[in-house]
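1. Sequence and predicted structure are below.
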Amino acid sequence: MYQANKQRYDKMIYNRVGNSGLKLSALGLGLWHNFGSVDPIENQKAIIHQAFDLGITYFDLANNYGPVPGSAEKNFGNILAHDMHAYRDELVISSKAGYEMWDGPYGNWGSKKSIIASANQSLARLQLDYVDIFYSHRPDPDTPVEETALALDQLVRDGKALYIGISNYSGIQTQAIIDIFNDLKTPFIIHQPRYNMFNRQIEQDLLPVLRETGKAAAVFSPLSQGLLTDKYLNGIPKTSRAAKSTSPFLHTNQVDATIKTVQRLNEVAKNRHQTLAEMALAWDLRHSEVASVIIGASRPEQLVDNVKALNNLNFSQAELNQIDSILSQQPNIDWQAH
């Protein structure tokens, strides 16, 4: 039977989520990859156990994570029920609805029908009465924002979620739904956007809104699908995600176009006595609005390495200027696939 590390809280940092009372571990574990029905369950257990042993308390899921869709929630639910049930109240577990989950007009987007049904299905797979955070995974262009907001608010009133979040909304869209949540007194506290050194849109668009309204961000893709690690410093390994033509999120042309930039960033990281991945994670956390950075893992050892980023979170202005200068010379790339 799994017994958690008694020193798990000694070194992890916990950040307050905006003006709410909730705190999240500075690093959260995302279950988008490596936790589906095609992945070895023993490795999934080892990763989840290692995360918690390191003080990571935020576990991020969505209804369609797999493959097959739903299997990440099911696997996590089984691990929680059999190995970690005693620690449920020490965990922040989130899920989402908004991307395609089942056939027909109701298994997608942000209608009340879709969100309520999806949340009920997620809770069944997770074997939980409630999740700590439930997100609208993306804005729905065909559903009034009021309907999506009311559906999310109902989840809280029905005891199926403690807090509400949104993901992939623009700054303008975020402000619009915040106004509705304020009228409803919905505990909306967090936004989950993509953010890394190669994709900085939220600095201009979203972070100012979060700052002004007392909300926080939990950012995903902090390592840009592995580009901001040492994996591609010397080219494209045959076993890498970029080398696999089936990957919709990282392509060889993107790697080729960023190698020189990555090599220069790696020199900055070396001078900080960090790996490039550690520096990239710390760089995301430099914003007070970023409560947590969501990382993925295919092996427990990756989590041990990533947590080392917390040993050096401070940047001098000279370092930030150097990073900005390097990034400003990066050729324009279409990052929409990220």
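-> Received the coordinates, thanks.

2. When you work out contacts or count neighbours from here on, use the C-alpha atoms and nothing else.
-> Noted.

3. how about the helices in the stretch 151-300 of the chain?
-> Assigned by DSSP state H, counting those that start in this stretch, the stretch 151-300 of the chain shows helices spanning 171-184, 201-205, 207-213, 252-271, 276-284, 300-307.

4. which one of these lies closest to residue 38?
-> Closest approach to residue 38 among the helices of the stretch 151-300 of the chain is made by helix 300-307 (17.9 Å; CA to CA).

5. Now find how far off-centre that closest one is within its chain.
-> 16 Å (CA atoms, centre = their mean, to the nearest Å).

6. for the nearest residue to residue 94 once chain neighbours are set aside, helix, strand, or coil?
-> Take residue 94 and drop its neighbours on the chain: the residue closest to it by CA to CA, 6 or more residues apart in numbering is residue 133, 4.6 Å away. For residue 133, the assignment made with DSSP: H, G, I helix; E, B strand; the rest coil gives strand.

7. Would you confirm that residue 133 contacts residue 91?
-> No. Residue 133 is not in contact with residue 91 according to CA atoms under 8 Å; the separation is 11.1 Å.

8. what about those two, which has more around it?
-> residue 133 (24 against 18; other CA atoms under 10 Å).

9. which ones are touching the residue nearest to residue 94?
-> For residue 133, the residues meeting the contact criterion (CA atoms under 8 Å, 6 or more residues apart in numbering) are 92, 93, 94, 95, 161, 162, 163, 164, 165.

10. Residue 333: which of those residues is nearest?
-> Among the contacts of residue 133, residue 165 lies closest to residue 333 (CA to CA), at 29.1 Å.

11. What is the neighbour count of that closest one?
-> 23.

12. Distance-wise, check it relative to residue 225.
-> 23 Å (CA to CA, to the nearest Å).

13. Below is structure B, check it against A:
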Amino acid sequence: MHTPAPDRYDRLPVRRCGRSGLDLPVISLGLWHNFGEFDRLATQREIVTRAIDLGITQIDLANNYGPPPGSAETNFGQILREDLAGLRDELVITTKAGYDMWPGHYGNGGSRKYLLASLDASLKRLGVEYVDIFYSHRFDPTTPLRETLGALRTAVESGRALYAGISSYSATRTREALAIAAEIGLDLLVHQPSYSLLNRWIERPDDSGESLLDVLGDAGMGAVVFSPLAQGLLTDKYLDGVPAGSRAGRGAPSFREDHLKEENIAKVRALNEIAQQRGQTLAQMAVAWVLRDERVTSALVGASSVGQLEDTVAATQHLDFTQDELTRIDEYADEGGLNIWAPRSSDL
């Protein structure tokens, strides 16, 4: 059984999630990679317990995280039982459904049948009675949005989730979701989009003339941004080539070969120089940069080791930027073709 650090709540700043009553740490832990069946449970346990000691209270999952799908929830559920018993009420545990989970017609998408069946299965794997936030993981153009949001309302009204959220919806789709949610009596708490120095889509207006950040700020929704390190590209790993043990070296599906095109590497090297001048690692500056906008509630990071997690969390020691630094960063912080989620969701 892990005994949490008594000063854990003094370690990280928190931000209020939109116009809700929920505070979230500015850095949260995502269990997308490195928490599957093929990863050492002992390492997973070390990362999670260290995250708790560092003041991270939000643990983000999805039904299909692993690999194989479901294994991240199973493994975290075991850690919760064996190492964090008694801390459930101190944690914000989130999960999502929307992508492929099981074979057949009802194992993906935004239907009521899939979302609620998936949530029930997630609760069993996690060994909890409820999750704090349940997300529609992606916009599904084949399902009426009212049905998807109705399923989220049922999840909240039945007590299986405390809050509802959406992920990777465009500004236009988010506006539509907010209008429908208001009609059916659903409060949408939070949006989870990708965002990084090399993936700035949430800042840019879509066909509606609004950016996603503008919509979220106006609606009072929080933003928990994922992949602020651009799947690891915004670290020092790739400055001198592709390491064998890296995500790119392993051929991970979230990392394509064209992500490492010379244009991107040149940007990363230039950004790394700015980070060094700030007295930060590139990863620390990348996390601090997404948090520069108060509409961003929390940066969702992954970790393959305790050391990596500690390095990332140290970003909070220097969150401020001068205008000159931001101007210099803008010279290199541009689209790098990293929004692999856009064709499946945010572009729809």
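-> Here it is on my side, so go on. Bear in mind the structure is a predicted one, so any value in this text is a computation, not a measurement.

14. Just list the residues touching the residue lying closest to residue 83 of structure 1 once chain neighbours are set aside, thanks.
-> In space, and not counting its chain neighbours, residue 83 of structure 1 is closest to residue 2: 5.6 Å by CA to CA, 6+ apart. Residue 2 of structure 1 sits next to 49, 83, 84 when contact means CA under 8 Å, 6+ apart.

15. From residue 84 of structure 1, how far off is residue 2 of structure 1?
-> Distance from residue 2 of structure 1 to residue 84 of structure 1, counting by CA to CA: 7 Å.

16. Also residue 294 of structure 1?
-> Distance, residue 294 of structure 1 to residue 84 of structure 1, by CA to CA: 21 Å.

17. and if you look at residue 266 of structure 1?
-> For residue 266 of structure 1 relative to residue 84 of structure 1 (CA to CA), the value is 38 Å.

18. Also residue 174 of structure 1?
-> 35 Å.

19. now residue 136 of structure 1
-> Shown here: residue 136 of structure 1 relative to residue 84 of structure 1, a distance of 27 Å by CA to CA.

20. Those two: which has the busier surroundings?
-> Between residue 136 of structure 1 and residue 84, residue 136 has the larger neighbour count (other CA under 10 Å), namely 27 against 20.

21. what number of residues lie near the nearest residue to the more buried one once chain neighbours are set aside?
-> Distances taken as CA to CA, 6+ apart place residue 166 nearest to residue 136 of structure 1, at 4.7 Å, with adjacent residues excluded. By the measure other CA under 10 Å, the count of residues near residue 166 of structure 1 is 26.

22. give me every residue that touches residue 166 of structure 1.
-> 135, 136, 137, 138, 190, 191, 192.

23. same thing with residue 29 of structure 1?
-> Taking CA under 8 Å, 6+ apart as the test, what residue 29 of structure 1 contacts is 51, 56, 58, 59, 60, 294, 295, 296, 297.

24. how about the nearest residue to residue 162 of structure 1, chain neighbours excluded?
-> Nearest residue to residue 162 of structure 1 in three dimensions, chain neighbours excluded: residue 132, at 4.9 Å (CA to CA, 6+ apart).

25. Is the one you found in contact with residue 161, as I believe?
-> Yes. The pair residue 132 of structure 1 / residue 161 is scored as a contact, 5.5 Å apart, by CA under 8 Å.

26. So these two - more neighbours on which side?
-> Neighbours per residue (other CA under 10 Å) separate residue 132 of structure 1 from residue 161, with residue 161 holding more: 25 against 19.

27. For that one, give its distance to residue 239 of structure 1.
-> The gap separating residue 161 of structure 1 from residue 239 of structure 1 is 40 Å, by CA to CA.

28. circling back to that earlier point, closest one of the contacts of residue 2 of structure 1 to residue 273 of structure 1?
-> Using CA to CA, residue 49 is the member of these that lies nearest residue 273 of structure 1, at 27.9 Å.

29. what residue lies at the spatial centre of structure 2?
-> Central residue of structure 2 (CA atoms, centre = their mean): residue 226, 3.3 Å from the mean position.

30. Please look at that one and residue 296 and confirm they touch.
-> No. Contact criterion CA under 8 Å: residue 226 of structure 2 and residue 296 do not qualify, at 10.7 Å.

31. so where do the strands sit in structure 1?
-> With DSSP state E as the criterion, structure 1 has strands at 14-16, 23-25, 27-30, 58-60, 92-97, 131-136, 161-167, 188-192, 216-219, 290-295.

32. With distance to residue 321 of structure 1 as new columns, can those be given to me in JSON lines?
-> Converted to JSON lines, the strands of structure 1 look like this (distance: least, CA to CA, whole Å):
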{"stretch": "strand 14-16", "distance to residue 321 of structure 1": "26"}
{"stretch": "strand 23-25", "distance to residue 321 of structure 1": "28"}
{"stretch": "strand 27-30", "distance to residue 321 of structure 1": "25"}
{"stretch": "strand 58-60", "distance to residue 321 of structure 1": "32"}
{"stretch": "strand 92-97", "distance to residue 321 of structure 1": "35"}
{"stretch": "strand 131-136", "distance to residue 321 of structure 1": "35"}
{"stretch": "strand 161-167", "distance to residue 321 of structure 1": "29"}
{"stretch": "strand 188-192", "distance to residue 321 of structure 1": "26"}
{"stretch": "strand 216-219", "distance to residue 321 of structure 1": "22"}
{"stretch": "strand 290-295", "distance to residue 321 of structure 1": "20"}
